[in-house]
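Asker: model the following, please.
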Amino acid sequence: MSVYSKDRFDSIRRAITSITTDQICKPAEVIIIEDGPVAEEVEAYLSSLESSSAPITIIRLPHNRGLAHALNVGVRNTSTDWIARMDADDYSLPYRFERQVTYLESHLEVDVLGSALQEFTEPQYDHIIWGEKRLLPRSSSEISAYARFQSPVHHPTVMIRKSALLSVDGYPEDSGHFEDYQLWERMLLNGAQFANISEVLLGYRVDSGAYNRRGGWHMMRDEIALQKQFYKDGFTSRSQFIRNVIIRGLYRLVPTSIKKPLYRLRTAVKNHNTV
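Answerer: I've put the predicted structure just below:
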């Protein structure tokens, strides 16, 4: 898990509690990377965890280098065969790790395992309003086909086999806002097996600026660069490249007032087709 200066203390505390004391299946270790200096309240809290008896390690980076770099630092410092991802503003449901470990024990071929998630907002602390569920294809073949147009797993929900992650040199640090999607592309091309659990195992925070962050010229630029890389790598065909640039690229420039209902409609269609 990576934290940085804009992460809220209450959200961080909830996220960490959800993957430690609240989990039925406790993690062997928790690696938290401070991606540059954080707020004093956050630093004090993390320092208290570091000095506790819990298996928590805090790695402090002197400067903010971005999520991909922070996660690569974390990966290099893990000692387990499997790595569970977590974001600092989400929270894992108590049975998340138990469900994922049970699945992996009976599906030894899987290298990346995600799950469904459910959006939530928190207008006041401890007043959670649940929103839409997001489902994704479950089987490896469905995921491989789906990945040519959309990210095939929800990044905050995944458990990743460390050796499979390192075999593609970890997270790409030059992919703009798409470090996770480009990682999945590289792993799929390298023969990694993916799967998704249809059960919701994570609450995904959606604040007032969530849709704004999905758009703009900076996202359009990163989207086009991503699609060019996919085509260059042979991950997508020429027709898929053109489709993706038109649909995914133009979506980045649509006003938020239009983007939000479009996103809701797309989610509803995806969920229907996944059930």
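
Asker: C-alpha only now, for contacts and for neighbours.
Answerer: OK.

Asker: which stretches in the stretch 101-250 of the chain count as helices?
Answerer: 140-146, 162-166, 179-189, 210-213, 217-233, 238-244, 250-251 (DSSP state H, counting those that start in this stretch).

Asker: list the buried residues in the helix or strand harbouring residue 46.
Answerer: Taking DSSP states H and E as the definition, residue 46 sits inside helix 40-50. Neighbour-count burial for helix 40-50, counted by 16 or more other CA atoms under 10 Å, picks out 42, 46, 49.

Asker: picking up where we left off before, most tightly surrounded among the helices of the stretch 101-250 of the chain?
Answerer: Across the helices of the stretch 101-250 of the chain, the average number of neighbours (mean count of other CA atoms under 10 Å) peaks for helix 179-189, which reaches a mean of 20.

Asker: I have a second one here; can you model it like the first so I can compare?
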Amino acid sequence: MNTTTTNTARLLITCEDKAGIVQAVSSFLYHQGANITALDQYATEAQGGRYFMRVEFEIEHLQTKKDGLVETFQANVAGRYDMQWRLACVSDLKKVGILVSRVDHALLELLWRHARGLLPCEITHVVSNHDTLKVAVEQFGIPFTVVAVNKDNKVEAEAEIHKIMQGNDLLVLARYMQILSADFVEKWPMQVINIHHSFLPAFVGANPYKQAYEKGVKLIGATAHYVTADLDQGPIIEQDVERVSHEYSVEQLRELGQDVERNVLARAVRSHLEDRIIVDGHKTVVF
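Answerer: Presented below is the predicted three-dimensional model:
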């Protein structure tokens, strides 16, 4: 897939599963002069369940035709099947802001992949509650701002972060060790991705590697999820695990776990950027 083309778009659809949906969508795109390059679909039940679809297609002069496509699709297809849907143009790069504290592995993985064209987005700003990573971030040519947070200024700090990050399509918590308030999260619905350093729902909360060590786990993992008002309970996007043994120390678990974290977070962010995720209640469908 050529992700730089100005004529590629993605259509994401959710609705009740009914006969004729694939034909209706395909026929619409055919009559608009579009060529389907990828189509993924999933139904929760053989009959009468929920239906999900991701279609990627190319059409000449997409930018000038986009508004007409949206209006016509709603009138002729989406309305008929009561669809929840959205159309995204590949050339409209999403803007991403990153929040981080002192630990750098997840952040640097994102910056490295972005610098090499592996994350199709514009990283606009990195905000931290410490200045530890200022030099490392600025070496990538990305603005870095410190917004100190403590128990007395949390409301003011979040207001400042929100102001800095306005205009972004996505916020990424790359090991940002502050709990975002429900008021903040409400302003960014399903637009904040967090990396949790355990295989949720196990070991929720602080120091999961110590918890894992004390339990004698044989697998450790990481979970990337959307942030909601319920701590570490948002819809899960991506997970992975590594096998370990009784011989591993806490530090060895942490080192291996950080490798898992960096890759899981990068994959989750890329899935979001490539419009591969449909949120369905407390779950996600990731194509």
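
Asker: now the TM-score, please.
Answerer: The TM-score (TM-score structural alignment, normalised by the length of the first structure) is 0.29; 118 aligned residues with a CA RMSD of 5.2 Å.

Asker: who touches the helix holding residue 46 of the first structure?
Answerer: With contact meaning CA atoms under 8 Å, 6 or more residues apart in numbering, helix 40-50 of the first structure is reached by 8, 9, 12, 56, 57, 58.

Asker: mind listing the strands for the stretch 51-200 of the second structure?
Answerer: 84-89, 94-100, 121-128, 144-146, 170-173, 192-196 (DSSP state E, counting those that start in this stretch).

Asker: what packs against the last one?
Answerer: Based on contacts counted as 3 or more CA pairs under 8 Å, 6 or more residues apart in numbering; DSSP states H and E, the elements that strand 192-196 of the second structure packs against are strand 170-173, strand 219-226, helix 250-273.

Asker: swap in the fourth one?
Answerer: Secondary structure elements in contact with strand 144-146 of the second structure, counted by 3+ CA pairs under 8 Å, 6+ apart, are strand 121-128, helix 134-138.

Asker: go again with 10 Å.
Answerer: For strand 144-146 of the second structure, the elements it packs on are strand 94-100, strand 121-128, helix 134-138, helix 154-165, judged by 3 or more CA pairs under 10 Å, 6 or more residues apart in numbering; DSSP states H and E.

Asker: for the second one, buried residues please.
Answerer: If I follow you right, that is strand 121-128 of the second structure. 121, 123, 124, 125, 126, 127, 128.

Asker: what angle separates it from helix 250-273?
Answerer: Interaxial angle, strand 121-128 of the second structure versus helix 250-273 (axes from the mean of the first three to the mean of the last three CA atoms, to 10 degrees): 140 degrees.

Asker: likewise the first one?
Answerer: Relative orientation of strand 94-100 of the second structure with respect to helix 250-273: 160 degrees, computed using the same axes, to 10 degrees.

Asker: switch the helices of the stretch 101-250 of the first structure over to CSV; also include distance to residue 260 of the first structure.
Answerer: As requested, the helices of the stretch 101-250 of the first structure are exported to CSV (distance: least, CA to CA, whole Å):
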stretch, distance to residue 260 of the first structure
helix 140-146, 22
helix 162-166, 33
helix 179-189, 21
helix 210-213, 7
helix 217-233, 16
helix 238-244, 19
helix 250-251, 11
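
Asker: out of these, flag the one nearest residue 96 of the first structure.
Answerer: helix 162-166 (18.7 Å; CA to CA).

Asker: what packs against the closest one?
Answerer: Secondary elements touching helix 162-166 of the first structure (3+ CA pairs under 10 Å, 6+ apart): helix 67-76, strand 82-84, strand 112-124, helix 179-189.

Asker: wait, which of the ones you listed is closest to residue 96 of the first structure?
Answerer: Going by CA to CA, the one of those nearest residue 96 of the first structure is strand 112-124, 9.0 Å.

Asker: for residue 84 of the first structure, which of the helices of the stretch 101-250 of the first structure is the nearest?
Answerer: helix 162-166 (9.8 Å).

Asker: buried ones in the following helix or strand past the helix holding residue 46 of the first structure, by neighbour count?
Answerer: Using DSSP H and E, the helix or strand that follows helix 40-50 of the first structure towards the C-terminus is strand 56-61. By 16+ other CA under 10 Å, the buried positions in strand 56-61 of the first structure come out as 56, 57, 58, 59.

Asker: please name the nearest non-neighbouring residue to the third one.
Answerer: Spatial nearest neighbour of residue 58 of the first structure, chain neighbours left out: residue 32 (4.9 Å); criterion: CA to CA, 6 or more residues apart in numbering.

Asker: pretty sure that neighbour sits against residue 84.
Answerer: No: Residue 32 of the first structure lies out of contact with residue 84 (CA atoms under 10 Å); the separation is 11.9 Å.

Asker: sorry, back to before: export the helices and strands packed on strand 192-196 of the second structure as JSON lines, with columns for distance to residue 196 of the second structure and mean neighbour count.
Answerer: Below are those laid out as JSON lines (distance: least, CA to CA, whole Å; neighbours: other CA atoms under 10 Å):
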{"stretch": "strand 170-173", "distance to residue 196 of the second structure": "9", "mean neighbour count": "24"}
{"stretch": "strand 219-226", "distance to residue 196 of the second structure": "5", "mean neighbour count": "24"}
{"stretch": "helix 250-273", "distance to residue 196 of the second structure": "8", "mean neighbour count": "20"}
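
Asker: right, I'll call it a day here.
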